[in-house]
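Student: below are the sequence and a predicted model for it; my questions follow.
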Amino acid sequence: MTRKNDRAAAPEIVEHIEDVDLSREMQDSFLEYAYSVIYSRALPDARDGLKPVQRRILFQMAEMGLRPDRGHVKSARVVGEVMGRLHPHGDSAIYDALVRLAQPFTLRVPLVDGHGNFGSLDDGPAAARYTEARLASPALAMTESLDEDVVDFVPNYDNSYDQPEVLPAAIPNLLVNGAAGIAVGMATNMAPHNLVEVVGAARHLLAHPEADLETLMEFVPGPDFPSGGTIVGLSGVRDAYATGRGSFKTRAKVSVEQLTARKVGLVVTELPYLVGPEKVIEKIKDGVQSKKITGISDVADLTDRTKGLRLVIGIKTGFNPQAVLEQLYRLTPLEDGFSFNNVALVDGQPQTLGLKSLLEVFIGHRLRVVTRRSEFRLARRRERLHLVEGLLIAILDIDEVIQVIRTSDDAESARGRLREVFELSELQAEYILELRLRRLTRFSRIELETERDKLQSEIAELVELLSSEARLRGLVSDELAAVADLYGTPRRTLLTEARVQPTGRRAAAAAAASLEHADVPTRVVLTASGRIARIDAADGADAVAITAPTRRSKHDAVSSSVAATSRAEIGAITNRGRLIRFSPVDLPVLPGNAPHLAAGVRVRDYLGLADRTETVLGVVSLTGDRPIVLGTAQGVVKRVATGAYPNKPDFPVIALKDGDTVVGVAQGGEDDELVFVTDDAQLLHFPASAVRPQGATAGGMAGIKLAAGARVIAFDVLAPADVESAVVVTVTAGAETLVGADPGSGKVSAFAEFPGKGRATGGVRAQRFLKGETALGLAWVGPGPALALGPDGSARTLPDEPLAKRDASGAFLESEVSSVGRRLG
């Protein structure tokens, strides 16, 4: 057997060498590499906030059916599927991206539900073969409607599969979860935000496309890190929201606690973003050994799964804990910096985006997604309606349809005769030929008619939606609201304004001096909108005056204030009758020339109140001889004896009955007047001397006699010097009117017109109800002039000139009044 000589038939190879300029080739290759890194690896898309590897992971997990209601699968399997089908890179890069999507301390809203060791701030995750994963519930909002032609699909690396160019992303993921990446010649670093706040800003921008940055920042005041902490100074945040670049400082949440009977310590419960406790402990030990940090006796990490982060720093005897804490903020990661660099891809090009631009890109994406989804659904419903109408024709003349089919030679002939006889389309005729006989019942006809009517209604709604820009924006807004309701959580990071801190040698000198810093006289102020701040004497506390705001200006009113020192312990009393000790040293300082009180911090966040139904009513001093006085909704009054306060971080100051709550708190002496106002418009005042002081565990005594169904809505204490200038403000809330639509009527009367009566009596009438008015919704007693606020914090006008008689009816208000307080002066 012989073999043909293939070499003889081979064509002659001609050598060809092309000279290429090396510098030009290096430039072209580098630019191609840079573009690949920027577009395909390092930078997120501004629409869905995802890098390609993250998008491919979520898409492939959705294709694998790894929904939240199904079991976890090995992470290695997910990595293998993503690498083999969509992402031709190393498995370590894919697994690192998968882990980040599952870490609750990295993302504000994790998109992957991890099972197993997915790492911590101080340690890496276990290998992919040991961990398991599935999609988290919010990931469903990122991938929903992919089968409805809402986004374009592109081929994968070998053209064997299709993948989405971008995810539908019903969540504003880029702002909510942030991003970090290093490309060639550029980088991105974006902070996480609160989902509810971002959705609120997006919905406002949908309704008001011309909204400016200041308006949007009322919804998104600053980042919200998964680890909590405190942002100190918001000027850098404003810069970042305006230009896309800015920086700010974040601080750990630290409290001073009594560790033992004779030892005080600093307890850290929240750390700056991506700072782990081991890193903090290492820096503290290094500082103590190098004698840069003084006053620390020991450090212990007591973190567990039950209580969460708890880092305890012991303070040596004789050292001021707050002064030591300032050292730690300066020399350890308990204070860390964050730099905004909002770089993302817009139409394939990297751009630096501010807050409004980021929201506009996301809103534009969602509008396109909803439009394409609606067009897809409209086409499908029209196709189905076409078939249903053909079936109804067939059922109405079923005998003739059967006769036409039976007398036809073949399917093609039957199809043509059906079209000719019944005037059907080819698609309808084909569908009738494939119809099963069991569909030819009377019941099926009713079903088809019902389906036809439903399809016609849905088609009309979709046509109307697609023809109306306003309705389309409204639908996108409603869908965003639903996402926020499902996946939104309360804010974790506290936002505070702060004065500029010294740097360099000035910082070292300031830190050294702070160890010997004495207490400064200060005044702690609680506002009607629930913000708290302090005014130091050194900052002009004696000269501070809150000017009368204009009708449209945002402002605040004082509901409670107390004189103290910056390092003293004072108490905050809640509607649950609980007193919470705290020191005002960490409170933001209100400058002496501030026109309003908006520089304060939310007292709920500052004190860490987790229960949304618990509110702070007032602040009191824990020293001195003025007892704490409380009034409850069921008409109970109590004076808490001075010195009867347990040495605990928080404790009850009154034993409340079931269903009762505290409605007012103040401090008063024997000569002060105690005032109750009920929702049925009764006012009672009597001397504080009529109530004997009791211990913290007592339940108080009868303060006012209530009519059936009535409750106390206001309680306050008036000093003798304030009685002559005090006014009584009452505002009705009619049960027959729509809340928010009718502001009701209000009245301002002189307190001196109300005669005093004995304790536990019924009082006198404070306002006569008009037709349709059934109760008071708001009342306030205090030194005039009263300052009224609306729900949005803007000023409201009260009918205070001339002052009304005590039992007169009110005057109709122009707009809703939600709270009343006094001006600070």
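Tutor: Here it is on my side, so go on. All values derive from a computational prediction rather than experimental measurement.
Student: drop to CA atoms for contacts and neighbour counts, all remaining ones
Tutor: OK.
Student: what about residue 529, which helix or strand?
Tutor: Counting by DSSP states H and E, residue 529 is held by no secondary-structure element, helix or strand.
Student: separation between it and residue 615?
Tutor: 11 Å (C-alpha to C-alpha, to the nearest Å).
Student: which one of these two has more residues nearby?
Tutor: residue 529 (24 against 17; other C-alpha atoms under 10 Å).
Student: pretty sure the more buried one contacts residue 793?
Tutor: Yes - under the criterion of C-alpha atoms under 8 Å, residue 529 makes contact with residue 793 at 7.5 Å.
Student: what sits in contact with each of those two?
Tutor: residue 556 (C-alpha atoms under 8 Å, 6 or more residues apart in numbering).
Student: what packs against the longest helix belonging to the chain?
Tutor: Ranked by number of residues, the top helix in the chain under DSSP state H is helix 355-396. Packing partners of helix 355-396 (3 or more C-alpha pairs under 8 Å, 6 or more residues apart in numbering; DSSP states H and E): helix 195-207, helix 213-219, helix 235-243, helix 426-433, helix 442-466, helix 469-487.
Student: is there a neighbour count for the closest residue to residue 681 other than its chain neighbours? I'd like the number.
Tutor: Among residues not flanking residue 681 along the chain, residue 766 sits closest, at 5.1 Å (C-alpha to C-alpha, 6 or more residues apart in numbering). Neighbour count of residue 766, defined by other C-alpha under 10 Å: 29.
Student: what do you get for residue 174?
Tutor: 25.
Student: and what of the one 3 residues further on?
Tutor: Residue 177 sits with 26 neighbouring residues when counted by other C-alpha under 10 Å.
Student: next: residue 666.
Tutor: The burial count for residue 666: 25, using other C-alpha under 10 Å.
Student: and it, how far from residue 269?
Tutor: Relative to residue 269, and taking C-alpha to C-alpha, residue 666 is found at 31 Å.
Student: ok, structure two:
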Amino acid sequence: MARRKPPQSEDLFDVEEKIVEVDVQEEMEGAFLEYAYSVIYSRALPDARDGLKPVQRRILYSMDELGLRPDKAHVKCSRVVGEVMGKYHPHGDSAIYDAMVRMAQPFTMRLPLVDGHGNFGSLDDGPAASRYTEARMAPAALLMTGGLDESTVDFVPNYDDQLLQPEVLPAAFPNLLVNGASGIAVGMATNMPPHNLVEVIGAARHLIANPDADLEALMRFVPGPDLPLGGRIVGLDGIREAYETGRGSFRTRATARIENVTPRKKGIVVTDLPYLVGPEKVIEKVKQLVQSKKLQGISDIIDLTDRTKGLHLVIEVKTGFNPEAVLEQLYKLTPMEESFGINNVALVDGQPRTLGLRELLKVYVDFRTSVVRRRTEHRLGKRQDRLHLVEGLLVAILDIDEVIQLIRSSDDTAMARQRLMQVFDLSQLQADYILELQLRRLTKFSRIELEAERDELLREIERLQAILDDPQVLLAVVSDELAEVAKEHGTPRRTVLLESDGQSGTTSAATAGAKGAAASLEVPDDPCWVLLSSTGLLARTSDAEPLETGGRRAKHDVIVSRVRTTARGDVGLVTSAGRVVRLSVVELPALPPTAGAPSLSGGAPLSAFVDLPPAESVLALTSLAGEGPGLALGTLQGVVKRVNPDYPGNKESFEVISLKDGDRVVGAVELTTGEESLVFVTTDAQLLHYPASLVRPQGRSGGGMAGIKLSPGATVVGFSAVDPAAENVVVTVAGSADALPGTEAGSVKVTDMWAYPSKGRATGGVRCHRFLRGESVLTLGWAGAAPPMAASANGVAVDLPETNDKRDGSGVPAAAPISAVAAP
């Protein structure tokens, strides 16, 4: 038994000594449970509502109290740390500063909440001391704290009961999913990856509109994590399991390609590493493996990373070694391929729970609905109080002479107040407000202002009361506010999602590509197809079987371009700058034979084969065989060109059209017979098509000819070529010119091609879409063989409506933003 003495009084001789007997086991169990509860609830696990741990919440609240908003100057981090530690967080300054640093690191959080100034560390090095760095709130942090002064959340006492702090922040976006979380508690841990803000908000809004939506419907919006530095994720099965059960795993793999580092030596260039893996960690591991002779074939590793090019590791391969085989060993033995275990543990009503995607969104939507309701009640009360005073003031102004006489004849303020209340039937608040009235408010213009304010208050009260009276209106407000956040702070997806190859469950597209290239000398020069998907994945089929219906894969993406060639041949990538970039087919990953639609789950991204400037994108594939009617191009400014297929055989890239300043190619099609119809679609909803025979073929240096007559301010949004003998349709998507791309679904319409009459080249065409309210431009126009298939920017399939017989009719709301349409 342990003995514990009670506190002694100042006079030791006046108090008899007492010994209290305590059971050691009970004391240890109680103390450990209290400690475990404190770690779980007060330190290690985030709240499912705002996605913040207590230290993160206290940092943001303290910065908000200090007024460190994005438009203010940075202050020393030591000041913020001291404020947090002295008022709200009874722990060490290093823990507070570490949490603050993580919220400022763009490679850790998808949407940083702290704007750091100074050395906040890197993937390999820690930050400078807090006395050297400065910080302020990032724009996204204002979304977390906005509304604290409107009774949106409850406040609780701080550790010494001297101050109040928010129990949770209002959180205008689902921070837990967007920025992820990690923490180790007692007996449990959490590890959540970041996601794309636009995708998460899209899923939340879908859940608001469809409360019974299942996981499959939500994953159409959130197909997987979106890591801050991009990269590639391998293994979508583990992600789906995590979204369903709260636990799962996926693999992140470095982006690497084989290049000639010298005229006679090849090397492996690494431009992206797995999540939270730094280049120095990889370099150290490679050197260790080379020295222990566990990794052969590497002569040197050079780090050329800088702020301009970003990550750039060059691994030189010794002469006589296969660089593809070396790359496979690097993936196997070094951190160039890492596993991320998802464990979605968060606090719900103060209790730790493991949550799937639907549960995480449901908790946030319910919380945000409560925040908006409490904010509305607060604003309604404020406006009702103000209306009460304004109405009393209007009463006084109407009979101002009598009011003045009544006040002058009163002995004191109390008598004046009482007489005002009796004579004019006013409340005490109204009477006090009149007594404080300034003489300059007695003008005629002041009365007009008060009447206008009263009318505005009445309208505002009616609007706020309508929100509180109708739950559907309240949910609509929540949904609209989320859409505004996505529009203002959303960014495109950075991470490419790749499925497994069905064998090991962890082999990525890059692995398949490396294996295909490693056996390039043994690959027969058989006919095959080269495929390009809407998300930029490239692959080749393993045989020359004709492609069956389904430009779409079973779960992800659509095929936007294909060309027939041979396994040892070359194909061209047609870019928006009017160039063709040569690509060796044998370097592309080969897809296994499948029944039905081909799957690009084994494809590799374009960035693994070609480096393009940020403003240049790949539009289509073309054959370099120099046969057939050639390539047809359509530009932004309405120029059309048919290119003679006399391509040079010794150039890696070459121009196929001479573009004017400000112009670019918007569509490229490989003609098969020369009898196709060329189709232009413009932003002002005009469609023109005519036979390709009306366009005279030109050499590569030609600038093309007028293809369509454009209205002032209009540009071409789509260019296609269709077989007149086939069953063709036109797909148009309308939206707002001010909307952020990928945030607005808009309206979509599918119309039979026969509804549009053919006209001559360089004419204006006919109307193909009638805009609804809020729509001003076409964001997509496509023509091709039926049935069309659509996908969003991240490759998720989007259902299209039934065919509309009206060529100039309006569209129907799309299920999700559409970025690509393809045909069988």
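Tutor: Looks like it arrived, so ask away. Everything quoted here is computed from the prediction, not taken from an experiment.
Student: and residue 209 of structure 1, what pairs with it in structure 2?
Tutor: When structure 2 is aligned by TM-score structural alignment, the residue opposite residue 209 of structure 1 is residue 211.
Student: if I look at that match, how far off is residue 138 of structure 2?
Tutor: Residue 211 of structure 2 sits at a distance of 33 Å from residue 138 of structure 2 (criterion: C-alpha to C-alpha).
Student: so the two - more neighbours on which side?
Tutor: For residue 211 of structure 2 versus residue 138, the count of surrounding residues by other C-alpha under 10 Å is larger for residue 138: 21 against 11.
Student: residues contacting the alignment partner in structure 1 of that one?
Tutor: Matched to structure 1 by TM-score structural alignment, residue 138 of structure 2 sits across from residue 136. Residue 136 of structure 1 is in contact with 67-68, 110-113, counting by C-alpha under 8 Å, 6+ apart.
Student: show me where the stretch 51-200 of structure 1 has its helices.
Tutor: 52-63, 75-85, 91-102, 137-143, 173-177, 195-207 (DSSP state H, counting those that start in this stretch).
Student: including distance to residue 636 of structure 1, could those helices go into TSV?
Tutor: What follows is the helices of the stretch 51-200 of structure 1, written out as TSV (distance: least, C-alpha to C-alpha, whole Å):
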stretch	distance to residue 636 of structure 1
helix 52-63	58
helix 75-85	60
helix 91-102	51
helix 137-143	47
helix 173-177	46
helix 195-207	39
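Student: just name the most buried of the ones you listed.
Tutor: Here the criterion is mean neighbour count by mean count of other C-alpha atoms under 10 Å, and of the helices of the stretch 51-200 of structure 1 the winner is helix 173-177, at a mean of 26.
Student: how far out from the middle of the chain is that helix?
Tutor: 12 Å (C-alpha atoms, centre = their mean, to the nearest Å).
Student: what are the boundaries of the strands in the stretch 451-600 of structure 2?
Tutor: 496-498, 527-533, 537-541, 559-566, 570-575, 579-584, 590-591 (DSSP state E, counting those that start in this stretch).
Student: between these, which gets nearest to residue 456 of structure 2?
Tutor: Residue 456 of structure 2 lies closest, by C-alpha to C-alpha, to one member of the strands of the stretch 451-600 of structure 2: strand 496-498, at 50.4 Å.
Student: now the closest one: which residue numbers in structure 1?
Tutor: With TM-score structural alignment as the criterion, strand 496-498 of structure 2 aligns to 494-496.
Student: how far apart are that stretch and its match in structure 2?
Tutor: Here stretch 494-496 of structure 1, set against structure 2 after superposition, deviates by a mean of 0.7 Å using mean C-alpha distance after the TM-score superposition for structure 1.
Student: I would like the residues contacting stretch 411-421 of structure 1, please.
Tutor: Residues outside stretch 411-421 of structure 1 that contact it (C-alpha under 8 Å, 6+ apart) are 401, 404-405, 408, 424-426, 429-430, 433.
Student: can you name the residues of structure 2 that that stretch overlays?
Tutor: Taking TM-score structural alignment, stretch 411-421 of structure 1 hits residues 413-423 over in structure 2.
Student: and for stretch 227-240 of structure 1?
Tutor: Using TM-score structural alignment, stretch 227-240 of structure 1 corresponds to residues 229-242 of structure 2.
Student: need the residues that contact the matching stretch.
Tutor: Against stretch 229-242 of structure 2 from outside (C-alpha under 8 Å, 6+ apart): 107, 224, 247-255, 272-275, 342-344, 356-357, 493-500, 505-508.
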